[in-house]
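Colleague: my questions are about this predicted structure, shown below with the sequence.
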Amino acid sequence: MAHQWRFFRSGGFDQVRLDQIADWQHLNELDPKLWAALSCPVKGLEFDARTMSYLDTDNDGRVRIDEVKTAVAWALSALQQPQVLLSGDELPLSAINTSTEDGQKLLASAKRILQNLGKADASSLTVADTADMAQIFPAHQLNGDGIITEELASSPELKHLITTLLALEISSVDRSGVLGINQEQLENFVADGKAFTDWQQSGTDISTVFGSGTDEAFQLLSALDAKVTDYFTRCQLAAYDASAAVPLNGAIEDYAALSRQLLSQATLDTSYLPLAHISAEGTLPLEKGVHPHWAKVLSRLAELAAAIWPAKTSINAKDWQQLKDVLQPYAEWKAAQPATKASTLEPEVLAACLNEATLQQAYTLMAQDISQQAEAESVLDVDKLVRYQRYLRDLLRNFVNFEIFYSLEKPAIFQNGRLYLDGRSCDLCLNVNDAAKHAKLAGLSGIYLLYVDCVRSATGEKKSIVASMTAGDAGNLMVGRNGVFYDPTGQDWDATVTQIVTNPISIREAFFTPYQRLGRMISDQIQKFAAAKDKDIEAKSAAGVGGAAKIAETPAAKPAAPAPFDVAKFAGIFAAIGLAIGAIGTALAAVVTGFLGLVWWQMPLALVGIIFFISGPSMLLAWFKLRARNLAPLLDANGWAINTNAKLSIKFGTKLTALAILPKGSKRTLTDPYEEKSNAGLWFILLVILVTAWVLWRQGLLAQWL
């Protein structure tokens, strides 16, 4: 018979139960459309990193459904007591399936690990036992990865070879965690070393008149060539135009500036001056009249080139080119020098590293290490099985279903900490690499999101997170507000809000939104009116002061006769004011009369109806949006592939964001000595009484009652 699956309803969708080992055994039969997620990233999760690396068999940085199925099937096949996958933090050795050859290797490797740890009598393994790979694979033992370390070297020559390559930063990390070298790295080094040796050997065939001083002459030539070429070019210009000689030499202003300094060849920078005096003759003196900075170098080069420049005290451009031609073969040889790490070694050190006997020792040791690969991989399989026994059930409850997230048993693997801000705490926080890119997709979740930059002052570490506000209101939330973020390890980070994606947070917030908008509108209008009046008064005051000054400067004129009082005009104004007051009073009278005409039990219903008439649309719209809040876009923006609409209901949202509440049994004093005192309430009550009395008088009810 087909396996009977069981489902539970949470987050607005049906989620499969995986609390029986039979569910695991038939997991490969579960329709992928019923999985909560199709894939998730390897990094950025609060989950064991080594377990995720075991799951990611193709090393593409993502874990997919097929890889999860493969991991579950392998773990079940390796155990004769598969129930241990459902609970517990340790793997009993008796649970390993020894009926197969692979199982027997697993058991033998597990016992070897315990023996290396000094726990040969233990009957179970834990994640802590396999956490330190250096204890599982000691550096002085072969471990099957093909990397040899100093500790494995059997002779001083081989150890010297390994240390030399490590000093050149040619290295790989051994399974023990120690640096070593592998066969490919050694072969590349040998090839580079032999190429450098062959290049050196080819240089012995180059003979010049300089003999042993050839390299020194080449170095001096290289140092002087640009300056000498500059000198002869200037001389050619001077020969072309005699008037150019003066400006091509050092300017008088340059020497005047130098005259005010304490001159020293070691510290003074006068390299911009010509190598020697510029003239149309175009000859470069070798002894006197040379720039002090270059004099010694040129003099030494002249000594070495005595065979080319016999008894010369000056040279021309042809002489310099002759020297360059003589050294050209050596220059070409130097240009062909291999630029490798091997070429930086001293000849005797390189020769020792390329010794055939030493290299053969290294290759033999690497082959011996690789021969242990099967046994070493069996040891790694033990570590994988231990971690699957400890963590695989948590992965399934965060991948096949979202049971851990919706049960609030503990944080889900995508929750990266807790943010405290504005009198509340947010538990739905995720790491973010690019806030702007993340917000484009995450904003579709319908959740009120805060993007926060976090910094640890002690270490200078920085990271960004996104926090979901799912309860309370957004009254004091704004960009720039500071809070504190606690990561899963308990470390605190300084947190600053950098970006906000606005969405409804709660029904309560929606209820007060119309009144807050009305209050802001009235406040803005009053401020605008006050500002306009203040500006008008300021303008009139300035005009008045200016007018007074003009009057003081001009002769006094006969005052104009006052305009006659227009009775009809003022009568019209008072009539208009009366009509406006009457209209307002009539409207108020109609409302109050209608309200007083209700039966007593209808009055509170009418008030409630008015309130809901004002707040109802906002609350209804917020209710629809809050019901549509979806976790999927938030996780998709972080690299997940969510396979369902994981809803965040209003009730569940209050569990993810906790508001500040006073502890039970607390005593509270309601008197605030610094609270602003206001008589607005008293005036409002008085206004209501007066309006009610006036309406009753107009209707004749007040006289009747009296």
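Modeller: All right, it came through fine.

Colleague: please make it C-alpha for all contacts and neighbour counts, starting now.
Modeller: Noted.

Colleague: could you pull out the helices in the stretch 451-600 of the chain for me?
Modeller: 507-553, 567-596 (DSSP state H, counting those that start in this stretch).

Colleague: is it possible to get JSON lines of those that adds distance to residue 372 and mean neighbour count?
Modeller: Shown next, in JSON lines, are these (distance: least, CA to CA, whole Å; neighbours: other CA atoms under 10 Å):
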{"stretch": "helix 507-553", "distance to residue 372": "65", "mean neighbour count": "13"}
{"stretch": "helix 567-596", "distance to residue 372": "94", "mean neighbour count": "13"}
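
Colleague: nearest to residue 638, of those?
Modeller: helix 507-553 (28.5 Å; CA to CA).

Colleague: which strands and helices sit next to the closest one?
Modeller: helix 602-627 (3 or more CA pairs under 8 Å, 6 or more residues apart in numbering; DSSP states H and E).

Colleague: in the helix it packs on, which residues are buried?
Modeller: For helix 602-627, a neighbour-count test (16 or more other CA atoms under 10 Å) marks 614, 615, 616, 618, 619, 622, 623, 625, 626 as buried.

Colleague: ok, the second one - contacts?
Modeller: Yep, that's residue 615 we're talking about. 510, 511, 512, 513, 514 (CA atoms under 8 Å, 6 or more residues apart in numbering).

Colleague: mind running it again at 10 Å?
Modeller: Residue 615 makes contacts with 510, 511, 512, 513, 514, 515, 609, as judged by CA atoms under 10 Å, 6 or more residues apart in numbering.

Colleague: related to what we said a few turns ago, closest to residue 637 out of the helices of the stretch 451-600 of the chain?
Modeller: The nearest among the helices of the stretch 451-600 of the chain, by CA to CA, is helix 507-553 at 26.8 Å.

Colleague: which one of the buried residues of helix 602-627 is nearest residue 658?
Modeller: Among the buried residues of helix 602-627, and counting by CA to CA, the member closest to residue 658 is residue 626, at 17.0 Å.

Colleague: residues contacting that closest one?
Modeller: Counted by CA under 10 Å, 6+ apart, residue 626 has contacts 446-447, 470, 503-507, 620, 647-650, 653.

Colleague: tell me the buried residues within the residues you listed.
Modeller: Of the contacts of residue 626, these count as buried by 16+ other CA under 10 Å: 446-447, 470, 503-507, 647-650, 653.

Colleague: which two of these have the greatest separation?
Modeller: 507 and 647 (16.7 Å).

Colleague: below is structure B, check it against A:
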Amino acid sequence: MSAMPPRPPIAHRWRFFRAGGVDQPRIDGADDLRALPTLDAKLWAALACPVQGLDMAPQTLALLDHDGDGRLRRPEVVAAVQWVCERLRDPGLLWQPGDALPLDALATDGEGQALRTAASALLQRLGRPPTVLAPADVAEPARLFPPDQPNGDGVVPAALAQAIDPDAVPWLERVGAAVGWMPDRSGQQGIDTDALLRCAEAVRAVRAWRAAQPEGVAAVLDAALAALQAVAAKVDDHFVRCQLAAFDARAAIALDVPLEPIQALAATTLAAGQAELVALPLAHVDAEAVLPLTQGLNPAWQAAMARLYADAVLPLLGARDHLSWADWQALRARLADWEAWRAQRPDTPVADWDEALLQAWEAQRVGERLGALIEHDRSAAALAQRLDDLVKLLALRRDLVRLLRNFVNFADFYGAADGLFQCGRLYIDRRECLLCLPVADAAAHAQLAGYSGLYLVYCHCERADQAPQTIVAALTAGDAPDFMVPGRNGVFIDRQGRDWHARVVKVVENPISLRQAFWAPYKRVARLVGEQVRKWAAAREQQVQTGAAQQVEGQAEAAAGAARKEGSATFDIARFAGIFAAIGLALGALGSALVAVVTGFVQLAWWQMPLVVVGVMLLISGPSVLLAWFKLRARNIGPLLDANGWAVNTRARIGPVFGRRLTALAALPEGAERSAADPDASRGLPWGWIIAVAVLALAALGWRLGGWASLAGS
């Protein structure tokens, strides 16, 4: 018989739960975790999200964001799941409470075994039994990567050099000071290959520059060049003036020291450094083009010229009283090579090293020794990578399941109203709002978030020790608040338990509940009536004030005018009769309509009356309630998250029942005692008596109209 073909592997049997009006995949154990890469992307709750604004350790998010673009995508989540499953013997450990990593939970082959060996070595170095690795064991870089031991990053700190080649420590410090330090994994500063190469190149450049040094004593030539550069422009100016005077004798007077500025200075207290003196010529203009070095100089320049004579003229040209044009040109030519060489000085601190250090660099093979230290550090790259993997594994052991319960599905949000994207709680208008998200730009966010169908409140939050932030909170239960925008204040409590002063800056209105929708028409009518009454009262008050002011200002004139008008005017009885007739007709029409309504109502059977009242109320409130019912069923958190940069892949609805969990209304504690008496409350209208009188009036009116005749006859 031929062998039976192998049976295809049985696919993972996925389980789903219903939440938010959609089926969401369960991620409850190791089998679900291993099979996650095979789950259809269309069934994921989200396909991408920003790493900012999530309630998760930034270090974990940085480890998951492989490309560092600030967004977490589905392939990166799948890669993290596969990475964990390859290194854990039983990935079900992620669902167990705690954040420690037992070493026996690591796989016994491949990368798992390598991690087990690295963790054992780390725990033994820390003086602990090699059984359980805790986050505290890898929290401090100096404990994870001691500075006196190689860690594989190719950066050598002084402690590592001291442990291997103590004589190289001073050179390492010189290199770091000359070309800059690099951070080591241990937390200390060190040098790497790039720094060493840059320093070696600087040493070669400085040695080549010094080999091209012109002849002469460096100290003498430096002092001479400094003295010459201090007066070069002024000396050139003097010789040009003298050459113009030789060209035309008439120019000598104009180019010499002018008399007017000196006369202006005669009445002032003079000082050698005074700006007016500095601007005067260096010496008197002479057609012979000579410059005195001791006598006849501008007082403002005597000190500088004395340094020129002592540091440049005397050592390079010899003693003399005057400086001719030829002498000046010879002096500048003598220092030109030195000036050009100085200008080519390499721009590096290595140029400050003395010649002995430059020679010792070659003689002691400093570059080779420091390079050997760097290679020795790199030799531990494999072990260091395992330690980094242990840090990553501990972070994912703590946070990966929570990420999946807010990315593959929204189990945390619908199960405990504790989504990864929620940033805290807002207390405002006697309610606690749990659905709060951080917002960068309220105006831009509201354009998309408004399609969620949620009643949204944007708040600017401030705290003394923190930078201001903006949040958006969803009101999903209760009645619509009467917010003053801007200006209504509340308190925001973030995830760390810190309280912020919250001020409402924007509101996106949508239905909150069916009760609110039912009473909304009546509230709008009451608000409209109230506004009209306030306007009428304000207008009447203004008229009264205006009339009173006019009476006070022109009482005498008003009295005389009234007397004249009384004598000349005649009463038009026909005109006023027409007005009274029109008013009577209007009142009669209103009364007839009211009588017709009341008559029809009281003629109904007693059981029909409440049905009519209910029908009228449904006629008024029905459209509003029906519209609100459709909107409440369509409330969706997707646009709210999309406005924050998420790629939500499902219609995650927020129904009325779940909405009451997201927004808690004020309620008295269970078993609390309540006294209805309020001694400071204002007395309201006696509605009981008003209703009783209205009922009696309606009954009397109906009796008169014969509405009760049939009832009495029967």
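Modeller: Nice, thanks for sending it over. Quick caveat, the model's predicted, so the values are computed rather than measured.

Colleague: what does the TM-score come to for these two?
Modeller: For these two chains in superposition, a TM-score of 0.82 is obtained (TM-score structural alignment, normalised by the length of structure 1); 683 aligned residues with a CA RMSD of 4.6 Å.

Colleague: I'd like the contacts of residue 626 of structure 1 as JSON lines, with distance to residue 256 of structure 1 appended.
Modeller: Conversion of the contacts of residue 626 of structure 1 to JSON lines gives the following (distance: CA to CA, whole Å):
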{"residue": "446", "distance to residue 256 of structure 1": "75"}
{"residue": "447", "distance to residue 256 of structure 1": "73"}
{"residue": "470", "distance to residue 256 of structure 1": "76"}
{"residue": "503", "distance to residue 256 of structure 1": "73"}
{"residue": "504", "distance to residue 256 of structure 1": "76"}
{"residue": "505", "distance to residue 256 of structure 1": "76"}
{"residue": "506", "distance to residue 256 of structure 1": "80"}
{"residue": "507", "distance to residue 256 of structure 1": "83"}
{"residue": "620", "distance to residue 256 of structure 1": "86"}
{"residue": "647", "distance to residue 256 of structure 1": "82"}
{"residue": "648", "distance to residue 256 of structure 1": "81"}
{"residue": "649", "distance to residue 256 of structure 1": "84"}
{"residue": "650", "distance to residue 256 of structure 1": "83"}
{"residue": "653", "distance to residue 256 of structure 1": "80"}
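
Colleague: among those residues, name the ones in strands.
Modeller: Helix and strand membership here follows DSSP state E; of those, not one is in strands.

Colleague: ok, those residues vs residue 33 of structure 1, which is closest?
Modeller: So of the contacts of residue 626 of structure 1, ranked by how close each gets to residue 33 of structure 1 (CA to CA), first place is residue 647, at 17.2 Å.

Colleague: that older thread, between the helices of the stretch 451-600 of structure 1, which one is closest to residue 179 of structure 1.
Modeller: It's helix 507-553; of the helices of the stretch 451-600 of structure 1, that one is closest to residue 179 of structure 1 (CA to CA) at 59.4 Å.

Colleague: how far off centre is the closest one?
Modeller: Computed by CA atoms, centre = their mean, to the nearest Å, the chain-centroid distance of helix 507-553 of structure 1 equals 46 Å.

Colleague: any idea what residue 423 of structure 2 aligns with in structure 1?
Modeller: Using TM-score structural alignment, the partner of residue 423 of structure 2 in structure 1 is residue 416.

Colleague: residues contacting its match?
Modeller: The contact partners of residue 416 of structure 1, by CA under 10 Å, 6+ apart, come to 44-46, 427-431, 465-467, 485-489.

Colleague: switch the cut-off to 7 Å
Modeller: Listed by CA atoms under 7 Å, 6 or more residues apart in numbering, the contact partners of residue 416 of structure 1 are 46, 429, 430, 431, 487, 488.

Colleague: could you dump those residues to CSV with distance to residue 118 of structure 1 and neighbour count?
Modeller: Converted to CSV, the contacts of residue 416 of structure 1 look like this (distance: CA to CA, whole Å; neighbours: other CA atoms under 10 Å):
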residue, distance to residue 118 of structure 1, neighbour count
46, 31, 17
429, 42, 24
430, 41, 23
431, 40, 20
487, 35, 16
488, 32, 13
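
Colleague: of those residues, which is the nearest to residue 536 of structure 1?
Modeller: Proximity of those to residue 536 of structure 1 (CA to CA) peaks at residue 429, which lies at 52.0 Å.

Colleague: now do stretch 675-690 of structure 2: distance to the chain's middle.
Modeller: Worked out by CA atoms, centre = their mean, stretch 675-690 of structure 2 lies 51 Å from the chain centre.

Colleague: with stretch 698-706 of structure 1 instead?
Modeller: That offset, for stretch 698-706 of structure 1, works out to 75 Å (CA atoms, centre = their mean).

Colleague: part of a helix, is the match of residue 423 of structure 2?
Modeller: No - inclusion of residue 416 of structure 1 in a helix is not indicated when DSSP: H, G, I helix; E, B strand; the rest coil is applied; the result is coil.

Colleague: tell me the helix or strand right after whichever strand or helix holds residue 256 of structure 1.
Modeller: Here residue 256 of structure 1 is covered by helix 252-259, with elements defined by DSSP states H and E. Next in sequence after helix 252-259 of structure 1, counting helices and strands by DSSP H and E, comes strand 284-285.

Colleague: which elements pack onto that next one?
Modeller: Secondary structure elements in contact with strand 284-285 of structure 1, counted by 3 or more CA pairs under 7 Å, 6 or more residues apart in numbering; DSSP states H and E, are strand 314-315.

Colleague: average offset between the strand it packs on and structure 2?
Modeller: Average distance, strand 314-315 of structure 1 versus aligned residues of structure 2 after superposition (mean CA distance after the TM-score superposition for structure 1): 10.9 Å.

Colleague: show me what that strand is in contact with.
Modeller: 283, 284, 285, 286.

Colleague: do that again at 10 Å, thanks
Modeller: 282, 283, 284, 285, 286, 287, 288, 302, 309.

Colleague: tell me the buried residues within these.
Modeller: 282, 283, 284, 285, 286, 302, 309.

Colleague: isn't the last one right up against residue 319?
Modeller: Same thing as residue 309 of structure 1. Yes - Residue 309 of structure 1 lies in contact with residue 319 (CA atoms under 10 Å); the separation is 7.6 Å.

Colleague: just to revisit the earlier point, now render the contacts of strand 314-315 of structure 1 as JSON lines, adding distance to residue 86 of structure 1.
Modeller: Output for the contacts of strand 314-315 of structure 1, formatted as JSON lines (distance: CA to CA, whole Å):
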{"residue": "282", "distance to residue 86 of structure 1": "94"}
{"residue": "283", "distance to residue 86 of structure 1": "94"}
{"residue": "284", "distance to residue 86 of structure 1": "91"}
{"residue": "285", "distance to residue 86 of structure 1": "93"}
{"residue": "286", "distance to residue 86 of structure 1": "91"}
{"residue": "287", "distance to residue 86 of structure 1": "92"}
{"residue": "288", "distance to residue 86 of structure 1": "94"}
{"residue": "302", "distance to residue 86 of structure 1": "87"}
{"residue": "309", "distance to residue 86 of structure 1": "92"}
